[in-house]
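Colleague: Predicted model and sequence below, questions to follow.
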Amino acid sequence: MQGSYKGILYPARLPTFNRLPAPTSVEHLVQWFWIPEWDIEPGRTSRQHVIAYPACNLVVGLEGVVLAGPATRAGYQDLSGNGWAVGALLRPAAVPLLTEDPAGCRDAEVDYPAVELHRSVVAAMSPLPSDAHDGGTRRERAVEAFVLWLASFAGAGLSEEAALANRMMELLATDPAVLRLEDAASALAVSPRTLQRVARKYIGLSPAALIRRRRLQDAAERVRLNPSADLAAIAAELGYADHAHLSNDFRKYLGFTPSRYRTSVGEGG
């Protein structure tokens, strides 16, 4: 998964970045683990822009552990000096294990009391002599430590509701045919009201917001990978009424138009 950059607006700016798949034992709780590492020369800053996946992340850094809530807009992180982070993109089923109110940490990061997780991941990310010719070893150790911590309190299996929450997120994040709440409810054989309730409890965003985020991520990826693509054609392909509606969503949630994004990507961000 190392080459997957969906949701990252300017991959060329990235320092070392890896996405590692979740082992089978926690794949009902984690979509994947992500690990950036950076070494920025003194006096410089690297700004990383993202259209965040509409989910919670549990992130371990040198300073501690934070629960990053679901994002409603594009954001950025300024990197300087040298450092790393080890994050888990959580599936909805994991969220109630960590917070009773995911909407309460929307667009925010809150300190999470996980001393043992922090200790074990920091130890794993500390290079050993045997790592000299294998840069991935410490990342694998960090994921193993994260998995052990999650498994220690998550328990086995999922409730029917938690499993529905996972299926809903997977559907809304991947199926381009799902453009409305009613489409998702029909595909999952539940009522729209049920999906709204499950989204509120397990994600902290509405199903409509999840659909919108998928379309924005897909649109940005198409523009980035094919700068000469016709924007009106991209809008039609992704289910927008027209180019103007796509531009309005870009402006409202990302802060710039598709045309401006295309230009900035061409300029190297």
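Modeller: Received, thanks.
Colleague: For the rest of this, base every contact and every neighbour count on C-alpha atoms.
Modeller: Fine.
Colleague: Can you show me the strands along the chain?
Modeller: 16-21, 30-39, 46-50, 57-61, 64-68, 75-79, 82-90, 109-111 (DSSP state E).
Colleague: export those strands to JSON lines and tack on mean neighbour count and distance to residue 228?
Modeller: Converted to JSON lines, those look like this (neighbours: other Cα atoms under 10 Å; distance: least, Cα to Cα, whole Å):
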{"stretch": "strand 16-21", "mean neighbour count": "17", "distance to residue 228": "27"}
{"stretch": "strand 30-39", "mean neighbour count": "19", "distance to residue 228": "30"}
{"stretch": "strand 46-50", "mean neighbour count": "18", "distance to residue 228": "22"}
{"stretch": "strand 57-61", "mean neighbour count": "22", "distance to residue 228": "34"}
{"stretch": "strand 64-68", "mean neighbour count": "20", "distance to residue 228": "35"}
{"stretch": "strand 75-79", "mean neighbour count": "14", "distance to residue 228": "26"}
{"stretch": "strand 82-90", "mean neighbour count": "20", "distance to residue 228": "32"}
{"stretch": "strand 109-111", "mean neighbour count": "14", "distance to residue 228": "37"}
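Colleague: structure B:
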Amino acid sequence: MTASARSLGAGVLHPGTAATRFSLNRHRPPEDLAPFVDFCWVVRWDLRGEPAHEQAILPHPNVNLAFEAGGPAVYGIDRRVFARKISGAGAVLGIRFRPGGFRPFYSAGKISTLNDLVVPAGDIFGPTADRACTAVLAAASSDEAMIAAGAGLLRAAGPRPDPVIDQVAAIVDRITADPGLRRVASLADVFGLPERRLQRLFAEYVGVSPKWVMRRARLHEAALCADAGGNVDWAALATDLGYADQAHLTRDFTATLGVPPSRYAAEGR
């Protein structure tokens, strides 16, 4: 495998180990789908003759559409650590939507109704989803060809531009740019929105609350620091991330990732 730990980026836990088990390439979306799509990703692995690998992922506040051998599926925001086991050889195309970007494709209700669920894509896009998946997997030797086949499904859905997507995506960007941000009221003031309106927008478009996004941004930053190697001053990091003290960071990290941050860092080394 040739992917570097750095290319795997935030979200993939213990990326140094992950890079030896599979490759992950990210691509900008086709220009006409950029209002809705954050990026496209392709994972490839060849573990034939080797043990299966289980990869843990700390999800972001994004809905994903995946085209894989088991069929196409829409992955709502998983509020826990997500684990996936791979074995043999294979490839998957994923489309990660911008925060709020899946709303024009989902007529069944608020995006929050997808939380912690994996929904067959045919339930949302109809029978064309399975045909698109067949085309994607038939093009598995080329990232570009896979993306082109997957993009066709989104175009056929005819999504309409929605200015609210830009609004909520900008709010999420503001949170992730400052993992130390702690108060939803302060965030609402920055964007000139009543706090209750902000909460409703996130439930309908993003799927999770602003507070959840803030907490997850802090954990992503803590995991990145741990994965970077070297000694981490956890007390200083806790302060930088807006925690009252190191104990609060440790409790939050342990409750979500299952191990304290110092142990997580040691496991990575």
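Modeller: The structure has been received and is ready for your questions. What you see is a predicted model, and the numbers here were worked out from it, not measured in a lab.
Colleague: where does the TM-score land?
Modeller: With the length set by TM-score structural alignment, normalised by the length of the first structure, the two chains reach a TM-score of 0.87; 257 aligned residues with a Cα RMSD of 2.2 Å.
Colleague: hang on, the earlier thing: and of the strands of the first structure, who's closest to residue 176 of the first structure?
Modeller: Of all these, it is strand 30-39 that lies closest to residue 176 of the first structure, at 19.2 Å by Cα to Cα.
Colleague: picking up where we left off before, ok, which of the strands of the first structure comes nearest residue 213 of the first structure?
Modeller: Nearest to residue 213 of the first structure, of those and by Cα to Cα, is strand 46-50 at 11.6 Å.
Colleague: what's the average distance of that closest one to the second structure?
Modeller: Here strand 46-50 of the first structure, set against the second structure after superposition, deviates by a mean of 0.8 Å using mean Cα distance after the TM-score superposition for the first structure.
Colleague: what does residue 106 of the first structure align to in the second structure?
Modeller: Residue pairing (TM-score structural alignment): residue 106 of the first structure is matched to residue 115 of the second structure.
Colleague: Its match reaches residue 64, doesn't it?
Modeller: No: using Cα atoms under 8 Å, residue 115 of the second structure makes no contact with residue 64, being 11.4 Å away.
Colleague: Between these two, which contacts overlap?
Modeller: residue 76 (Cα atoms under 8 Å, 6 or more residues apart in numbering).
Colleague: Any chance of the strands of the first structure in JSON lines with distance to residue 255 of the first structure as columns?
Modeller: As requested, the strands of the first structure are arranged in JSON lines below (distance: least, Cα to Cα, whole Å):
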{"stretch": "strand 16-21", "distance to residue 255 of the first structure": "25"}
{"stretch": "strand 30-39", "distance to residue 255 of the first structure": "25"}
{"stretch": "strand 46-50", "distance to residue 255 of the first structure": "11"}
{"stretch": "strand 57-61", "distance to residue 255 of the first structure": "23"}
{"stretch": "strand 64-68", "distance to residue 255 of the first structure": "21"}
{"stretch": "strand 75-79", "distance to residue 255 of the first structure": "10"}
{"stretch": "strand 82-90", "distance to residue 255 of the first structure": "24"}
{"stretch": "strand 109-111", "distance to residue 255 of the first structure": "21"}
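Colleague: Please identify which of those strands is closest to residue 242 of the first structure.
Modeller: Of all the strands of the first structure, strand 46-50 comes closest under Cα to Cα, at 24.4 Å.
Colleague: Chain neighbours aside, what residue packs nearest to the residue nearest the centre of the first structure?
Modeller: In the first structure, the centroid-proximal residue (Cα atoms, centre = their mean) is residue 53; its distance is 3.4 Å. If the residues on either side of it in the chain are set aside, residue 53 of the first structure comes closest to residue 7, at 6.8 Å by Cα to Cα, 6 or more residues apart in numbering.
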